[in-house]
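Undergrad: Sequence below, structure please.
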Amino acid sequence: MPKDNQVDSSRFIPVGIIRTKEQIDIQTNRRKVLLIEANAGAAKTTTLALRVGEALANGMAPECILILVFTETARDVMFRRLIEIGVHHTIVKQLKIQTFEDFSRDRLALIEDKGVASYPNIRQQFPPMLAAVDKAYVKYSESVENLQFSTNGLALTQYLDAQLKLKANMVLCEEFSIDDLSTVFERYGVTEAEFLVAVEYERIRLGLRNQPNFRGSFDSTYDLARDINRDPDRFSEFSDYRLVICDELHDLNEAAFRIVCALIDRPRCFFVGAGDCDQVIHATLGARHEYLSTRFKERFIETQRLPLTITHRYGSHLAFCMQAFKGKPVESNVADKLEIKVETYTGGLEEGAKCVVESIKKWERNGSGVDACAVLIRDRHHSVVIENALRAGGIGYRTPPMGSYLQREEILFLRGIMAIALRDFGAVKSKEVKESIVEALDLYGNLRIPPDELQAVKVGMAKHSQLHWFYEKYIQSKDETKAPTVLDSTIRFVIDASPDALAVDILRKVCDRMHLKRIAEKLYVRQYDASVVIRSIEGFLSIAGEQTLSQFWSDLSAAEQFAIKYRDKDVLTLDCVANSKGKEFDHVILPFVEVGEYPSPMFPLKDEENLFYVGATRAKLRLTLVTPLDGEKRSTFIKRMNITGTNAAANIAQTRNENIFRVTPASRHYLRSSYSDKDRLKALGARWDQTRKKWYVPIGMDLEAFAEWM
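TA: Predicted structure coming up:
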């Protein structure tokens, strides 16, 4: 029976879960637009699956249901969840469960005259982006002051990121004036150059007939939203969906919102979407909390909101702390207790990293697997000391999708200088890393090798390991009457350095001579991105310790081999908090929860609160907060969790959960039968469950007559 003995009017009865009253209210709701305001771990996907099951149980055809998600992973989770709660797999296969991008691509194919080339790889988009930079330079460099355009790989990537952000917000559909350029960074978070390049890129992509020549990531969603914006009647050609479901609604952006609105506008369509306003973070493409809080209500007056407050991921102790931290109701029905550990350290980041390793070893000593553990860092600059400490502790780790510090441009540049000076490019075993080192030398050394030539050089260097040839051809000064370039003189300095000189001293002088801080600020136009690079370099210098340059070079090679050897299985996850949404781990460690990190002064406080909330709520059994012993350096977020003050109430709630939720109540009794048994079963009073494709005995009916099928 449902929790709290409430009246259950639902027709779909799931297996394997005990529904809460909140879930049943959502499952049986018939409002045209229903928004579910859910807490982290509150079974958003399961609850949406219940709503689908209810529609099917009431006779809705599977082809009339559309389920939209933002990632392929979310699509697969929804597919599995529907089967897990009891919807027959043949019916689940008939449902349309798609990402916004796949749905948009299918819809556009119905109305376009020709196929459109797909550019899923970011490298495929570099040539048109280069052409866009050239056009923007010719058209605007004289009329707009202080414009700076770059054509290296990093700059092209940043241009592509900027145009994605503008598309997600549907900015490029609007008319613009040169006079408005001064406000684009404040309004959209992109520079004037990035905005103008995005405009030219779209002109190239769309061509003369305004039908795209190619599409990259997110372009299908944007193009469909753009078509709807230009001609809403075109959408009438699409299928009528009776029920549209959308998961992770906190990731909604303007383009996706316009598509959803067009679907809801169909006369017989009902919409149910679930999200958590507190999971909108600054790393999300175009996502804003306004969609859940106001936009739907402004667009559809009949919009109703229902809460999903009870988490099924973590226990009462974290639930009460998150309630205190976010100032919103959070409950838990988890019987397993979640421990919150606050581990402290004195000294610098290296000591904090050692504290992380000790927390992992404590977890292992208790008999728990390291593969169920995740270290979620604020940003990638912290991974240098963390990775080094994990290796020293013999703890294997994986770093998807963040990547190891050894593969970042700023570190690859320093590794390239060391390889040239020591004439030991062969120590780098990976072909991809060799190519990346060459690219980093071009980027940070400002060599400006033409893209086609650079690609050929990268391939050749990766194959033959002739980095000194690269130095002589592209870096070494040819004219002895002129002073060598900064990069050349820096490499010569390293070559001439004493074999016994400390690596940290040499590399720090390399950074000073190259003005790496200034280069980072020039390459990364956003202050925070540049600060991450600078702090990453500082972390790299700090792990050199007392080693000479050759010793440190050998140590880096060993570090890379360690990372490769231990990244497949039975290893922990090391990643940025921003990449962890939708995931969960038995043990989550949040390092460096300190002033300047949580919250960062470079972002709005609301975004910082959400980032911390996302990280903390990934935990299922243990949350470890690693923070300075000095109270003045400790993040105020820990105090706001009120760990001690909520402990007594959490203990009471935890005991309640242990006593109640471990017991599975009686439900329908499903029968093992064949098609030939249907008439007998029906005569005896059994009923047919359409969604599960099974006969069952209703609750309260005598089971004796059905013994042969039990």
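Undergrad: all contacts plus neighbour counts: C-alpha atoms, from now on.
TA: Will do.
Undergrad: Pull out the buried positions in the longest strand anywhere in the chain.
TA: Looking across the chain with DSSP state E, the single longest strand is strand 619-628. The neighbour-count check on strand 619-628 (16 or more other CA atoms under 10 Å) flags 619-628 as buried.
Undergrad: Downstream of it, the next helix or strand is which one?
TA: Next helix or strand after strand 619-628 toward the C-terminus (DSSP states H and E): helix 636-641.
Undergrad: so after that next one, what's the next helix or strand?
TA: Sequence order places helix 647-660 as the next helix or strand after helix 636-641, per DSSP H and E.
Undergrad: in that next one, what's buried?
TA: Buried-residue list, helix 647-660, by 16+ other CA under 10 Å: 647, 650, 653-654, 657.
Undergrad: Switch these over to CSV; also include distance to residue 387.
TA: Listed next are the buried residues of helix 647-660 as CSV, based on distance: CA to CA, whole Å:
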residue, distance to residue 387
647, 34
650, 35
653, 38
654, 36
657, 38
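Undergrad: Please generate a structure for the following sequence too, so the two can be compared:
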Amino acid sequence: MLVPSKEQVDIINAVAPRILIEANAGSAKTTTAAMRIQKLVERGVDPGKIVALAYSTPGVSAYAGAFHRIGMPDSVSSKVRVGTVDALCATRLKRVEAPVQDGVRAQPVKSFERAVQVRPYVLQAVQRAREVSQERFANDFSIQGTGALSVEHLLEEFAVLKGTLAVPRYGEDFRCTPAVAAELGTDYTPLAVFLQYERDRTGFVNPEGEQVKFRYPGDATYDMARWLLSENAPWSWDRHPLSLGIEAIVLDEMHDCGWAIFTVIRALLECNPGATFLGVGDRDQVIHAKNGADAYFLGPNLSRELGEIATFPLTVTRRFGPSIARPLGVFANKAYNVHTDHTSNAVLRLADSSKANADLIVQLIQQHQVDPNTLGNDFAVLLRHPGAAVGIEHELLLKGMTYQTVGFRPFLQRPEIAFVRMLLAIAVDHQSKFIAPALLEAKQAVWEFMGSNLSVPDAQDATDAIISSATEDNFRQFVFPDLLGAADQETQHAIHAALEIAATNDASKIKEFMDALDFNRIGQKIYVTQADFEEVRYALDSIGKVASQYSSMDAFLAAMNMFDHTLRKPSAAHRQLRLSTIEDAKGLEFRIVFIPDCNRKTFDSTSQDERNLFYVAASRAKELLVMGHDQGAESSYLKHFAH
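TA: I've put the predicted structure just below:
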């Protein structure tokens, strides 16, 4: 049984109906929420009338672990209604959207979990948005191809627009213009595509009323919030889907709370007037650019929205010891107390190249005796920019180490790198072949980057057939020349020049090849935002450095094909090192965390989001935090750890 700290005791015993816990990372916030739930049950609250919510699936799993740690009986914990806010909204909307009529239940809304499932709808929205933009804003619409390589980027932009309720909250004066997009903190292109996508997803242009076709993660919360803000919600107050007869609402991960989630929480409290509220979050973990999270809800403004809030601190870290807690507290400018029996270590290490980073990773694994069977859970490499992973991935493969990427694709599956590999293979007439999935990715990438129109995937037309069925030899000899001949003159000139350089088979000329390819011009027509494009440039610069290490273009291509085969083997799924974006590590913890490239160019902005990203990364470590940097180029963030 855990012995609660004084801070936890104050929270557990509080009688205020509205409570906000301002928690530090690693301070057992979910465990504290679980203790509060247990106290409510002891006071007579029916556990079946307690709703325990989180933003993410790991957050939901954390409740189960916390209930177990505090010794809550299964007979009690099994009754608590635990889930994500999105899952709650999806369940409650079913009552409205799929009613029983004449003994028959209406067809339920489809639920999609993977980007590939909604890809056809996104591509269709790109085409429609381009058509709509032609008359007034053609020059502001940045995607000149089909958008096939921008689907994931667009979905990330959609998540921000939905999380912030940007369009519904703008009001009746909303117009899709570049000026309005700037007001909303986005670019015109994703906003225009978003509107077309939503028209298709919800069918609200149907004169008979809205009928949702499908939902992607986050859509149920967005749809519920839109209805809550609407005067035409498809329910009456006495049959409100959020009237659950509940007595307590607990919301963990409030640092991921945006306007969509908050609108649902506020409605839950209004529809269940006797319910108490407990919110738990850390304002230094708010990443505004991710899913529309907003620090507004972790300060005094929350009282304006929900009435008087009793605020309690949770500063005692139970995840790591003073060598991490104290400098992290100074960095975040807040109190950070330490659980006395916990030890940890934070060190700075010179690692000024991909090889040095990979060497350090292997060294840490060996020195700290990380079990290969638990490697993915014990050790994490957290990256500020996924493009920075390219060189590290290559060096790890040279060492025979496999890995999993979280939040981004492995470097050999990145479209821009697949494009480069195919061009080089054509130039030198490389003899070893792409494996089947890599070949399809390379053909699609070439088709997109050269400006041809790849059809919406569910349309069985000639373009789709060519991409799917062309063998590698056929694609090189016939399809590619046809594509090149149909491209605009600038693209033709750039690719001819690049192929001529690559044909020398001299790997030392890879930079010349990249310069001739003029990806600055080609890429700007493909990607949604400048940030997306810069990430791609980062990856291409990295793959150029990798290629220059080989004796020839042929040798480079042969190695990439071999590595591709290694990474995609089913056996590679075991004993994998975790390479993750920082955003996708939120809510998780690892015995050892390595943050490479803690340099001025990577981590040195005064932007609160960037500072919060570093805070999130550094606070994931339980025993050892290692921060790598270049000689004389270290981030100012590291000064707090320098001693």
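Undergrad: before we move on, back to that, next, format the buried residues of strand 619-628 of the first structure as TSV and append distance to residue 477 of the first structure.
TA: Compiled in TSV, the buried residues of strand 619-628 of the first structure are given as follows (distance: CA to CA, whole Å):
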residue	distance to residue 477 of the first structure
619	55
620	58
621	60
622	57
623	55
624	53
625	51
626	49
627	49
628	49
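Undergrad: Which residue lies closest in space to the equivalent of residue 342 of the first structure over in the second structure, excluding its sequence neighbours?
TA: Superposed on the second structure with TM-score structural alignment, residue 342 of the first structure falls opposite residue 348. What sits nearest to residue 348 of the second structure in space, not counting adjacent residues and going by CA to CA, 6 or more residues apart in numbering, is residue 627, at 4.9 Å.
Undergrad: In the first structure, what residue corresponds to the one you found?
TA: Under the alignment (TM-score structural alignment), residue 627 of the second structure pairs with residue 625 in the first structure.
Undergrad: how far away is that match from residue 539 of the first structure?
TA: Distance, residue 625 of the first structure to residue 539 of the first structure, using CA to CA, to the nearest Å: 21 Å.
Undergrad: tell me the contacts of the corresponding residue of the second structure for residue 392 of the first structure?
TA: Alignment note (TM-score structural alignment): residue 392 of the first structure maps to residue 398 of the second structure. Residue 398 of the second structure makes no contacts at all, as judged by CA atoms under 8 Å, 6 or more residues apart in numbering.
Undergrad: repeat that with 10 Å
TA: When contacts are counted by CA atoms under 10 Å, 6 or more residues apart in numbering, residue 398 of the second structure touches 355, 358, 392, 559, 563.
Undergrad: just residue 494 of the first structure next, same as before
TA: Residue 494 of the first structure sits next to 417-418, 420-422, 501, 503, 506-507, 509-510, 549 when contact means CA under 10 Å, 6+ apart.
Undergrad: ditto for residue 328 of the second structure
TA: Applying CA under 10 Å, 6+ apart to residue 328 of the second structure gives the contacts 24-25, 322, 334-336, 614-615, 618-619, 637-638, 640-641.
Undergrad: Show me which of the residues you listed is closest to residue 578 of the second structure.
TA: Distance to residue 578 of the second structure, by CA to CA, is smallest for residue 618 among the contacts of residue 328 of the second structure, at 15.7 Å.
Undergrad: Work out for me the element the residue mapped onto residue 278 of the second structure from the first structure sits within.
TA: Aligned by TM-score structural alignment, residue 278 of the second structure pairs with residue 272 of the first structure. Assigned by DSSP H and E, residue 272 of the first structure belongs to strand 270-275.
Undergrad: next structured bit after that strand?
TA: For strand 270-275 of the first structure, the following helix or strand on the C-terminal side (DSSP H and E) is helix 290.
Undergrad: how big's the offset between the next helix or strand after that next one and the second structure?
TA: Sequence order places helix 296-299 as the next helix or strand after helix 290 of the first structure, per DSSP H and E. Mean deviation of helix 296-299 of the first structure from its aligned counterpart in the second structure after superposition (mean CA distance after the TM-score superposition for the first structure): 1.2 Å.
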